Structures are given as C-alpha cells and as structure tokens.
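Chemist: Here's my sequence, what's the structure:
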Amino acid sequence: MSNILGSVFKVLTFGESHGKLLGCLIDGIPSGFYVNKHKIQKELNLRKPGKSNLVSLRKEKDKLKIISGIFCNRTTGTPLGLIVYNKNKRSLDYKNISKKFRPGHADYTYYKKYNIRDYRGGGRSSARTTVSIVLAGSICKYILKDIYCIDFFSFISCVGGNVNYNSFSKNIKKTIKNKDSLGSSVNILVGNIPNGIGEPLFEKIESEISKTIMGLNAVKAIEFGSGIKCNSYKGSENNDNIYKHGFKSNNSGGVLGGISSGQNLKFTVHIKPTSSISKIQDTIDNNLVEEKIETTGRHDPCIGLRIIPIIESAVAIVIFDLILKHKFSFFF
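Modeler: Purely as a prediction, here's the structure:
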C-alpha cells in the first residue's frame, strides 16, 4: 500500500476511520517556516463532518496537535508530525456488515488483496483519512500564498447532474429521504502560478496533479481547461492565442506541454455518489453467499460538499513539491 505523497516535500499519511488517530509525517519541509496553527485548524474545520444535516452527522472536533518538527513556532527542518484524534467513533454501526461487502466500496478489493479488512467505517479506505491530506496541504497553501501570492478559488458546479446551485440542497434532502446518495463535480482555479512548473514528459504538472487527485476517495475523473469538450473543437477554437500582454483564452487550463504557462490553473474534478447508503442492495459475504445489505452509520449523502478543502490541499502539496524540486523557491 502506498501512503507517501511527493518526492521532495514528502507526506506519509497514517490512521484509520475508527482508529485512535489520523495524521501525517512531513519530510523535506525546509527550516524556518512559521507554522500558523490557526490556519491549519481553519482548513480542518472546513473539511470536518457534523456541520449540517446535509453532510455526515459524525461529530468530530478535529483538533490539531503538532508532535514534532516545530521550535518557537517555526519548522526546524526535521520531520514535522501532525495528528488529529478520533473522538466520535460508533464502530458498532458497522457490525452488521462485518462479513458483507458494500457495493461500490473498497470492501471487496481490500479483502481480496489483503485477506483482511477493517470494516469499521472502511478503515484505511474511508474518506476520513483525508484529514491527513488537509493537515499537510494546509501548510503548503499558506506558504504558497505568503511567498508566491498563489490563491485557490473553488466551487461546486454540479450535484446529481444538476448545475442549478439553488436546487442543490433540495436535491440532497430528497436523496437522504430516499436513503441514497448523489455524485458531484467541483471546479478548481489556482491563480498566480509561476511560469515553468512541471517537467515533460512524465512529470507534467497536470499529470502530477491528476495522479494525486485520483488518489483521493471517490474521485473518478479530472479534466483540465476545456477538458472533454476539446474533442468537438477545431484547433483554431481550442488554441489560446498569445499576445504581448497575455493569452486571449484559457482552454489549456494554464498548462502547455505539461508546464505551467503563467495563466490560472483550471480544472474540474468529478466525484462519484457515496457508496455507503442505507438503501437495500445485493451483495455477497466472505463465503461468496449472496446477501442483502443495508449500510447503517453516518455518511455524506454528497461527498462534493466537503471535498473542496481536500482537493485544494492535495493540489497545494503537488505545487509546493514541484516548486522545491525544480528550484523555483526563494531558497535557491
């Protein structure tokens, strides 16, 4: 199992949905950075569950605890350890599915690969583990902001196939009553990206971002710039004409040949409906016996409502890692 993200700025993530804690160990962060605990906590608060009846009702404070790598509020250059404790576990909610596989979930594949699985909330396959990404990524976000003025702008663009923002809540409430879930899409724009980040051919900036984003729970697709629509464009329509003051359009999504063009980095992420639903479905158990399954517990009816800080954190890690790797940092 691969639990490490990055090549220079390396993030090792650990923990399970119903374990004692979740966290990350960051290796490769330069010394001297001021670590703002309040900004990290702010990102954790944006991600945490239990904030409304439209998301998972699991009540977690997700209180940040720094365990290593900091002295006088600044990084020492040694591994930086960050953790969050799980306080509101209800593992018995999953007892009825301990030997059954949830359709659409990683239960089946984890069991086939490892011959064992943590059925309590999905263990390591749970979206709860994205706490670790936010812990590390929030640091990258405010470093990128403070040094390079890099900003993130994100919004939910689609819920259940509907692009009308005013109807999102209504659709989600209706879906909850029907014991089901909805897919969604999120648009991400990253502003003030420096020119020249990314390495062709196989470490393109969009390749590195795509690999990381596709590693997040429930993400099924990502498209940059004009995305799949480019298959209906002519070259003269899709090309971004260049002038001395910049580009006329941004169908490329801010990337040319795998290298940042200095335009806004623009992409869309598509997220599948939550697999854990209380609607009765068909499945099998560990002995290949066909069964009915009804998943109880507390789950998000639409993952898109809480995924934005996770995606932004993941992208921030990639960008900061590439900056350090390709020596665009002010340290060199």
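
Chemist: Every contact and neighbour count from this point should use C-alpha atoms.
Modeler: Will do.

Chemist: which residues of this protein fall in helices?
Modeler: For the chain, applying DSSP state H gives helices covering 37-47, 107-114, 131-148, 168-177, 205-214, 235-238, 304-325.

Chemist: Which one, of those, ends up nearest to V55?
Modeler: When the helices of the chain are ranked by proximity to V55, the top entry is helix 304-325, at 7.3 Å, counting by Cα to Cα.

Chemist: for that closest one, packing partners?
Modeler: In this structure, helix 304-325 makes packing contacts with helix 37-47, helix 131-148, strand 151-159, strand 184-191, helix 205-214, judged by 3 or more Cα pairs under 8 Å, 6 or more residues apart in numbering; DSSP states H and E.

Chemist: Contacts made by the shortest one with the rest, please.
Modeler: What that stands for is strand 184-191. With contacts defined as Cα atoms under 8 Å, 6 or more residues apart in numbering, strand 184-191 is touched by 150-161, 263-273, 302-304, 308, 312.

Chemist: Next, the structure of the following sequence, for comparison with the previous one:
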Amino acid sequence: MNTFGKLFTLTTFGESHGAAVGGIVDGMPAGITIDIDFIQCELARRRPGQSHITTDRKEADKVELLSGVFEGKSTGAPIGFLVRNTNQHSKDYENIRDLFRPSHADYTYYSKYGIRDYRGGGRSSARITLSRVVAGALAKLVLQQQGINITAYTEQVGNIQLDRDYHQYDLSLIDSNPVRCPDPQKAKEMEELIAQVKSEGDTIGGVISCVIKGCPVGLGEPEFGKLHAQLGAAMLSINAVKGFEYGEGFAGASWRGSQQNDTFLPTDDSHQHPLCNIETNHSGGIQGGISNGEDIYFRVAFKPVATLLMEQQTVNMEGESTTMDVQGRHDPCVLPRAVPIIEAMAAMTILDTLLISRTNRF
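Modeler: This is a model prediction of the structure:
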C-alpha cells in the first residue's frame, strides 16, 4: 500500500539512496493558489542537516511540481512532484549489506520480498516522509481557506516533559528553537539531552503533541471510518511511531465518568456551536467518532531511532551470529524533524474527511 486517503490521496515513490523521492496527489480541489514558498518552507522544517542535533546529511530538498498547476493555481488534475536526492553516501552501508540491523525493517523486508535495498533502508527510510510533507503542505493550503489550522510541537524528549497543556503555551515559539518546543527552558534542556545522547552514539525518543483548531462539526464516518481511528492510522504509519492517544487518552482511563464527561450548556451567538456549548474538552474534539467543533488534540509517541553508532549484536543473511558497526549520518532523536510530518498527516486526514463529509450531503 503506497497510497494514502480516499478522495484526497497521496501515492509516494522513491528510496533513500535512489535518484529521487516523490509522489502524486489526486483529489486536490481546483482553483487553490499554490504557494511554492510555503511548500518549500514546510520541507525545510523536515530536511536533514538543519541543526547540530539532527543528521549531518545535507540535502536542499527542493521540490519540483510536474503537473496539476497552471498559472499558480491547482487545476484539479493530479499534482505530480519530486525531490531529487543529491547527497547520498551509499558506501557508508557497504559493511552491512549482508547484515540485519536490529529493530530496522531489514529482516522483515527481506523475509517478505526476498530482496532489500540496504542503502539507508531503501523504501523503509524515513526520507520517504518528505513526500508526505509536500502533500500535507498542499492540504494545508486548502484547509487554511476553511479556517482550519494545525500545529504540532515536541512535548517530551526522554524524561524531560512539558507539565502544562497547549492552552498555556505560546505556540508561536515552536520554531524558535531546534527542538520545536514552545517552552524555551524545556527546549534548552531537551536540546542538551539530545546532544549528549548523540555524543554517546546513542538515540532517544519522546512525544509530539498536535492541535487542530477550526475543525467543523461532522467530520468522521462511523462505523469504521471514525475520525480518531483515521488520525491514529495516519500517525501510526509514520516511521518510529509507537503510540497514539487523543483527548485525555490513557490518563483518562483512571478517571470516573463524572470527571470525564464533557458537559453541554445552552448556546448563544458568541459560541461556535448552533445547538449547545461544550464546557470542557476531555474528548479531544471527537465524540462518537465525529468531530464536535472543539479543538482536536492528540499525542504521538516515538521510539528511539534504531540506528546506533556503537557495536551491536546481530545475525547475517545466513542466520549466523555476528556484530556490526553502523557508519553514516543519522538522527539521534527524530522528534524535531517529525513535527512537520505529524502536521502533514493530520492535514491530509482532515482534508480527506472534509471532502468525504461533503459527498454525504445534498
């Protein structure tokens, strides 16, 4: 499955060390102004080599739009795009071409297909996510016209965690530091931790939070197309993601119903809901699998990057025990570069459900 979505779709292609990575977006509404600078800016937030706490691989990640755009606007036709790979160091992987890297896709890909691209993981590389960022930027351009905004940020790295919810932070500060955390002090601590882990040849994981504002009531298609299920599937398709929760999530499992329920109150013209006002938002903007007009908020857990710059035990392709030393350029923590990927997947999911919801009404 290399295609995401039902009406707004993205089909991706390419490998980490191939000629290019790209995709085809279908279902893009016509007449949308295509801001190429905005798309490029989104890619810059994901690209490698952007700070001392990310991989040293240097890629410009310049996007080329091949179709579906005329005189700066979308035509409604499929939008083809590609980003050329220009800084591959494939020789860094020669010493592991016959080995299975622990916790990577090497073994499972080889077992499934009988062949694998050992250069940076090939198709399983996180570099492929740049196609999602391009498509997500296109989706954002549509959603912005609908008053829908999506913001993600790093909430936790290792044991360093924000202790307040998103309402109590200035989210405009997210891109003011390399960790993409809205708390400057916590961001500094996170940055120092990542730098320390990198110097040890190790890696570390964490949590990204995301907030969707301005989402209308009615998105989501029960029984098997619930909005939270679609968001969860989108997030869990991202490399290194191990968990998804929305609203109060797992923390709410220890509450009582009297604490968890979101109370309905009479509405007036000052409120966005036509029938009632919702006093709290423990549900995370989704009830019964359908958006209720409140902010949608969720958290995504990332494992530590599997590539360690230290000796590890493994086996070769004949099943014989051996050790390995990985070379090359790798992220000690994926979170700073994953923030725009989370936003992109959320944008594509929301736009897809928005388009679907409009087909259900006359």
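
Chemist: So after superposing, what's the score?
Modeler: Comparison of the two superposed chains (TM-score structural alignment, normalised by the length of the first structure) gives a TM-score of 0.96, and 329 aligned residues with a Cα RMSD of 1.4 Å.

Chemist: ok, back up a step: so for L12 of the first structure, which of the helices and strands packed on helix 304-325 of the first structure sits nearest?
Modeler: Taking Cα to Cα as the criterion, helix 131-148 is the member of those that comes nearest to L12 of the first structure, at 8.6 Å.

Chemist: got the angle for that closest one vs helix 37-47?
Modeler: Note on geometry: by axes from the mean of the first three to the mean of the last three Cα atoms, to 10 degrees, helix 131-148 of the first structure and helix 37-47 are set 130 degrees apart in direction.

Chemist: And helix 131-148 of the first structure, what's buried?
Modeler: Along helix 131-148 of the first structure, these residues count as buried under the neighbour rule (16 or more other Cα atoms under 10 Å): 131-144.

Chemist: Check stretch 30-44 of the first structure too.
Modeler: Neighbour counts using 16+ other Cα under 10 Å place 35, 40-41, 43-44 of stretch 30-44 of the first structure among the buried residues.

Chemist: Nearest to I284 of the first structure, out of the helices of the first structure?
Modeler: Put simply, out of the helices of the first structure the one that sits nearest I284 of the first structure is helix 107-114, at 9.2 Å, with distance taken as Cα to Cα.

Chemist: Mean per-residue distance, that closest one versus the second structure.
Modeler: Between helix 107-114 of the first structure and its aligned partner residues in the second structure, the average distance after superposition works out to 0.6 Å, using mean Cα distance after the TM-score superposition for the first structure.

Chemist: Need the contact partners of that helix.
Modeler: Applying Cα under 8 Å, 6+ apart, the set of residues contacting helix 107-114 of the first structure from outside is 101-102, 116-117, 119, 122.

Chemist: try 10 Å
Modeler: 1, 97-102, 106, 115-119, 122-125, 283-286 (Cα atoms under 10 Å, 6 or more residues apart in numbering).

Chemist: Flag every buried residue along it.
Modeler: Applying a neighbour-count criterion of 16+ other Cα under 10 Å, the buried positions in helix 107-114 of the first structure are 107-108, 110.

Chemist: Ok, stretch 75-82 of the second structure next?
Modeler: Buried, per 16+ other Cα under 10 Å, within stretch 75-82 of the second structure: 75, 78-82.

Chemist: Could you do stretch 230-244 of the second structure as well?
Modeler: Residues of stretch 230-244 of the second structure classed as buried by neighbour count (16+ other Cα under 10 Å): 230-232, 234-236, 238-241, 244.

Chemist: okay, that stretch sits on what stretch of the first structure?
Modeler: Per TM-score structural alignment, the counterpart of stretch 230-244 of the second structure in the first structure is residues 208-222.

Chemist: Give the equivalent position in the second structure for K292 of the first structure.
Modeler: When the two structures are superposed using TM-score structural alignment, K292 of the first structure falls opposite T323 in the second structure.

Chemist: ok, and the closest non-adjacent residue to that match?
Modeler: In space, T323 of the second structure comes closest to Q313 once its chain neighbours are excluded; the distance is 4.5 Å by Cα to Cα, 6 or more residues apart in numbering.

Chemist: Tabulate the helices and strands packed on helix 304-325 of the first structure (CSV), appending distance to G253 of the first structure.
Modeler: As requested, those are exported to CSV (distance: least, Cα to Cα, whole Å):
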stretch, distance to G253 of the first structure
helix 37-47, 25
helix 131-148, 19
strand 151-159, 14
strand 184-191, 9
helix 205-214, 9
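
Chemist: Between the ones you listed, which one is closest to A316 of the first structure.
Modeler: Nearest to A316 of the first structure among those is helix 131-148 (5.5 Å), distances taken as Cα to Cα.

Chemist: Mind giving me the packing neighbours of that closest one?
Modeler: strand 10-15, strand 21-27, helix 37-47, strand 80-85, strand 151-159, helix 304-325 (3 or more Cα pairs under 10 Å, 6 or more residues apart in numbering; DSSP states H and E).

Chemist: now it and strand 184-191, what's the angle there?
Modeler: Using the same axes, to 10 degrees, the inter-axis angle of helix 131-148 of the first structure relative to strand 184-191 is 30 degrees.

Chemist: now helix 131-148 of the first structure and strand 151-159, what's the angle there?
Modeler: Angular relation of helix 131-148 of the first structure and strand 151-159 on a 0 to 180 degree scale: 140 degrees, by the same axes, to 10 degrees.
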